[in-house]
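Undergrad: give the three-dimensional model of this entry:
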Amino acid sequence: MTDSPLARWEQRNGTALTVASLLFLTSYAVRVLGHGLPEPVRALCLAVLLAAWAVFVVDYVVRLRLSGQRLPRFLRTHPLDTLVMLLPLLRPVRIVQTYETVQHHRDRPRLALHARVIAYAGVSVTLLGFAGSLALYQQEHAAPGADIVTYGDSVWFTCTTLSTVGYGDLAPVTPLGRLVTVGVMACGLALLGAVTGSFSSWLIQVFAREGERPPGDSPEASRRDDD
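TA: Have a look, this model is predicted:
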C-alpha cells in the first residue's frame, strides 16, 4: 500500500499542503482582524486565500484520480480529505489518520511514533483554536445582543470549548457562530480522544510485554533478543 501512486503523492505533497494551509490561515486572519487595512491589502489577502484554497482542490482531484474510485465511493472512504478540501482550516483534523497508523503498529511499543501523534495533537489544537476563534469572531462581534464582541472573548470561548470545560459565561447568538462552535466541540473531542488513546495504547503495549517476559529475564536481555 505504501508503494501505491496515492501513497507516493501523499508523501510528496505534505509540505505544499502545510504551506498552503498556513497561507490560508494567515490571509484569513488579516482579513478578519485588520478592520482598518487599505482595500488593496485586503484584496491581496483574498487572492492569497483563494490561491491556497485552489491548492487543496487540486490535491483533492489528484487523490480522487489516483485512488481509482468513483466520486461517491471516494466520498465515503475519504471523509477527511473532503472535509479538508471544503475547509482548509481543518487540515489538523487529519491527526485521525496518523492515529490509525499508530494502531497498525501494535507489535511493540513505539514511543517515537506515539509521541509524534501527541505533539501533532498539540499543534492541531493550537491551529484549530486560532481558526475557530477567528471564524467565531467574524460571525459574532457585530451581531445584535452578542456576548462575544472582542477577539479576546472569542479566544476565551474557543479555549473553554476545545478543552470541553464550557464555563457558560459566553455563548454565540448567530446560527453560523453556533455551527462553528459545534465544529470546535467535535474537533476538541476528536483530538483529545486521539491523544489519550495513543498514550493508553503505548502503556498497554509496555505492560503486555512486561507480562510476557519470562521470570528472571532482564529488560536489557529482551532488547538484545528483539535486536
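Undergrad: only C-alpha atoms for contact and neighbour calcs from this point on.
TA: Noted.
Undergrad: for the top helix by length along the chain, which positions count as buried?
TA: Longest helix in the chain by number of residues, with DSSP state H as the criterion: helix 175-212. In terms of neighbour count (16 or more other C-alpha atoms under 10 Å), helix 175-212 has its buried residues at 177-178, 180-181, 183-185, 187-188, 190-192, 194-195, 197-199, 201-202, 205.
Undergrad: which secondary structure elements does it contact?
TA: Under the contact definition 3 or more C-alpha pairs under 8 Å, 6 or more residues apart in numbering; DSSP states H and E, helix 175-212 sits against helix 95-103, helix 111-140, helix 151-162.
Undergrad: please give the structure of this sequence too, so both can be compared:
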Amino acid sequence: MSRPVLIFDFDGTVALGHGPVFAYAAAVDEAAGLNGEMASKAAEMIAAGTDNGAIDAYDLVRMLAVEAGAGPEALDLGYKVSRAQLGTDQAAILAPIGLAAFLGQVDAERILITNAPEDRLAEAITLLGLDGCFDRVLSSGGKPDGLGRLIDELLAADQKRRILCIGDIWRNDLEPAHARGLDTALVGGWGSEKRPATYQAADVAELLPQIQAWVGQ
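TA: You can find the predicted model right below:
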C-alpha cells in the first residue's frame, strides 16, 4: 500500500509572518510612485484583520494598489522585487513550531507546492530549518488547477491513496482536494468567508497532533 501524502502550501502555511507581504506592498508602492500611502494602508488593514473580500494578504495589497492607480507593470515588478527579498530582513519569515521535527519523522510522502516562483525558495526552506523535509518541492504550481493536476497524478498511480492538503487559502490550497472527496486542513484566520475543512486551526503547529493521527489511521 502506498504511503499517505501530505501536501503543504508555502506562504502562510509553512512560511509564517507578514514580512513578504509588507515587502510586496512597499515594492509595489515604490514602483507605482504612491509615496508610501498604499503600503501604510495595507499594513494597517492586515494588522486589523480587515480583508475587504481579498483571498489573502497579497490579494489585498493588489486590490489596494489598483485602487490607488498602480498598473500591471508596477504589480509585477513589486512582486519580483519582494520575492528576491524572501527570508531577508526586508521579508522575514519563520516556520511553525515543531514542523521540522514532525516532517523529519512522519511516515508519509511530503510535498510542498507553491504558486510563487523558484526565486529564493530553496534559500527560504533552508532558513526555516526545513532542508530535506520535503520529498518534492514544486514552485510556480498554478494552484488551484495545478494542485488538482498533482492530486490526479497521485491518484492515477493509486486510486486508494490517502491525501491530506494543508494550506491557508481554501480556494487555492484545499478546494481541489475537497472536490475529490479528500481530507483538508485549513490554517490561519484570513478571510471572513467560512469554508469546509476536515481540520482547522490557527496554524500548522496546532494541527500537528491531528495530522499525525491522520497519517496513522
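Undergrad: got a TM-score for the two of them?
TA: Scored against TM-score structural alignment, normalised by the length of the second structure, the superposed chains reach a TM-score of 0.25; 92 aligned residues with a C-alpha RMSD of 5.6 Å.
Undergrad: now tabulate the helices and strands packed on helix 175-212 of the first structure in TSV and tack on mean neighbour count and distance to Ala16 of the first structure.
TA: Formatted as TSV, these follow (neighbours: other C-alpha atoms under 10 Å; distance: least, C-alpha to C-alpha, whole Å):
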stretch	mean neighbour count	distance to Ala16 of the first structure
helix 95-103	17	17
helix 111-140	20	17
helix 151-162	20	27
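Undergrad: as a markdown table, these with distance to Leu46 of the first structure would be great.
TA: Listed next are these as a markdown table, based on distance: least, C-alpha to C-alpha, whole Å:
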| stretch | distance to Leu46 of the first structure |
| --- | --- |
| helix 95-103 | 28 |
| helix 111-140 | 15 |
| helix 151-162 | 21 |
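Undergrad: among the ones you listed, which is nearest Val41 of the first structure?
TA: Within those, the stretch nearest Val41 of the first structure is helix 111-140; the backing value is 18.2 Å (C-alpha to C-alpha).
Undergrad: got the angle between the closest one and helix 175-212?
TA: If you take axes from the mean of the first three to the mean of the last three C-alpha atoms, to 10 degrees, helix 111-140 of the first structure sits at 170 degrees to helix 175-212.
Undergrad: and the strands in the second structure?
TA: According to DSSP state E, the second structure carries its strands in the segments 5-8, 109-113, 136-138, 163-167, 183-187, 199-201.
Undergrad: from those strands, which stretch is densest packed?
TA: Comparing the strands of the second structure by mean neighbour count (mean count of other C-alpha atoms under 10 Å), strand 163-167 comes out on top with a mean of 25.
Undergrad: what helices or strands is that one leaning on?
TA: strand 5-8, strand 183-187.
Undergrad: if we go to 10 Å?
TA: strand 5-8, strand 109-113, helix 145-157, helix 175-179, strand 183-187, strand 199-201, helix 204-215 (3 or more C-alpha pairs under 10 Å, 6 or more residues apart in numbering; DSSP states H and E).
Undergrad: which strands and helices sit next to the helix or strand encompassing Trp53 of the first structure?
TA: Assigned by DSSP states H and E, Trp53 of the first structure belongs to helix 39-67. Judged by 3+ C-alpha pairs under 10 Å, 6+ apart, helix 39-67 of the first structure is in contact with helix 5-33, helix 71-77, helix 79-86.
Undergrad: alright, I will stop here.
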